[in-house]
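[1] Have a look; sequence and predicted model below, questions after that.
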Amino acid sequence: MRRTALIATLWLNLQFVASSARSVAVGFHRFGLGAINSSPSTPEPSAHQPTPPSSKGHLQFTSANNLRILSLRGGDIIPISSLSQVESIIHQSSDRNILVVLDFTANDCPPCKMIAPIYTDMSDLEEFTEKGVVFLNVNVNDNPDVAKRYGVDGWPTFVLFKNGKKVGEIVGGQAAKAGLYSLVAKHA
């Protein structure tokens, strides 16, 4: 009996390790961490490899200090860490006629927590991933300058940009629950 329990425990541990290794490998590929080069002009090997279906958008390092967007495809919610990152994504998206949705949230915001799973589900919808809609998340506690730059003083607030111009805004969890899908669908 002990031997069976030991074998079962070992098997479960091996499954966990294998699953963790796959997750790490997918994460490395998804975020382009396998392509760290010393020269930005050197083509990245991952740029020539097909993206697996589970990887919908990713960032890639071209040098230790230079993070750039390799491709803007929908599906992932990109956490924002600076104002320059938001502006860069909006600019790159405008060159490609891609809709960008900014979700402004706060740590102590119950409506933000209520709408978060809906926003996540929306980012995974095929109709938006096929059109390349880019979903961003701005934590205003960590990035008050981003909220100030876009005139956001209540949360959750969703601001939509297309071709570098603001095309829509929804303030409040209930308003977003009722109308965010329609607004994104209209501009996607």
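    Happy to help now that I have it.

[2] drop to CA atoms for contacts and neighbour counts, all remaining ones
    Fine.

[3] Please name the residues that touch A188.
    Shown in contact with A188 (Cα atoms under 8 Å, 6 or more residues apart in numbering): I98, L99, F128, K131, V133.

[4] Now the two most distant members of the residues you listed.
    Across the contacts of A188, the longest distance by Cα to Cα is 10.4 Å; it joins I98 and F128.

[5] Buried members of the contacts of A188 into PyMOL, please.
    Typed into PyMOL, the line below selects the buried ones among those, using 16 or more other Cα atoms under 10 Å:
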select buried, resi 98+99+128+133
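
[6] from the contacts of A188, which is closest to H29?
    Comparing these against H29 with Cα to Cα places V133 closest, at 20.6 Å.

[7] The closest one reaches L102, doesn't it?
    No: using Cα atoms under 8 Å, V133 makes no contact with L102, being 10.9 Å away.

[8] How far away from the center of its chain is the lengthiest helix in the chain?
    For the chain, the longest helix by residue count, based on DSSP state H, is helix 2-30. Centroid separation for helix 2-30 versus its chain: 27 Å, with Cα atoms, centre = their mean, to the nearest Å.

[9] How many residues are close by G164?
    Here the number of neighbours of G164 (other Cα atoms under 10 Å) works out to 19.

[10] put this beside the first:
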Amino acid sequence: MKGDFNKIVNEKTPVLIDFFAEWCGPCKAQSPIIKELAEEVDGKVRVIKIDIDKNQAVAQRYNVKGVPTLVLFKEGKIVWRQSGVQSKLQLMDVIKQHT
């Protein structure tokens, strides 16, 4: 993972993290949704993808057991978390509630 994770999630801008794995089928389905979402919320929410195999310490710290797991941080606190594929509409609703 590039950058300092703690610094990123503690910023004023909310951060949506997509914990994924290269081998995960549902993650591959989630990926284009996340990409499209990131373009639409650019500036309002920072969207980051974290490969759990390459960043095991972060995945363990947040108890990520299944992928994809999406976590929304706001000023360092987890305000929403969900495992499994989420639609863009579901994610936009969550972002609207927390921005």
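    All right, it came through fine. None of the values given here were measured: they were computed from a predicted structure.

[11] Read off where the following helix or strand past the longest helix of the first structure ends up in the second structure.
    Per DSSP states H and E, the first helix or strand lying C-terminal to helix 2-30 of the first structure is strand 58-63. On the basis of TM-score structural alignment, strand 58-63 of the first structure is assigned to no residues in the second structure.

[12] for strand 58-63 of the first structure, which positions count as buried?
    Here strand 58-63 of the first structure shows H58, L59, Q60, F61, T62 as buried, counting by 16+ other Cα under 10 Å.

[13] what's the matching residue for A59 of the second structure over in the first structure?
    Match for A59 of the second structure (TM-score structural alignment): A147.

[14] residues touching that match, list them.
    F104, V138, V140, D153.

[15] want to try JSON lines for those, with distance to Q92 of the first structure and secondary structure as columns?
    What follows is the contacts of A147 of the first structure, written out as JSON lines (distance: Cα to Cα, whole Å; DSSP: H, G, I helix; E, B strand; the rest coil):
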{"residue": "F104", "distance to Q92 of the first structure": "20", "secondary structure": "strand"}
{"residue": "V138", "distance to Q92 of the first structure": "18", "secondary structure": "strand"}
{"residue": "V140", "distance to Q92 of the first structure": "23", "secondary structure": "coil"}
{"residue": "D153", "distance to Q92 of the first structure": "26", "secondary structure": "coil"}
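
[16] Spatially, which two of those are the most separated?
    V138 and D153, at 12.7 Å, using Cα to Cα across those.

[17] Looking at the two, which is more packed in?
    Set V138 of the first structure next to D153 and count neighbours by other Cα under 10 Å: V138 wins out with 25 against 13.

[18] now stretch 40-59 of the second structure: how far from the chain's centre is it?
    Taking mean C-alpha positions (Cα atoms, centre = their mean), stretch 40-59 of the second structure and its chain are 5 Å apart.

[19] Show me what counts as buried in it.
    For stretch 40-59 of the second structure, burial by neighbour count (16+ other Cα under 10 Å) applies to V45, R46, V47, I48, K49, I50, D51, I52, V58, A59.

[20] can you pull the contacts of the residue positioned nearest the centre of the second structure?
    By Cα atoms, centre = their mean, the second structure has its centre lying nearest to I17, at 1.7 Å. Residues in contact with I17 of the second structure, defined by Cα under 8 Å, 6+ apart, are V47, I48, K49, I50, L70, V71, L72, F73.

[21] repeat that for 7 Å
    For I17 of the second structure, the residues meeting the contact criterion (Cα atoms under 7 Å, 6 or more residues apart in numbering) are V47, I48, K49, I50, L70, V71, L72.

[22] mind listing which of the residues you listed are in strands?
    Among the contacts of I17 of the second structure, the members falling in strands are V47, I48, K49, I50, L70, V71, L72 (criterion: DSSP state E).

[23] The first structure: which residue goes with the last one?
    When you say that, I think you mean L72 of the second structure. Looks like L72 of the second structure aligns to L160 there (TM-score structural alignment).

[24] Touching, F19 of the second structure and L72? I think so.
    No: in this structure, F19 of the second structure is not within contact of L72 by Cα atoms under 7 Å, at 11.1 Å.
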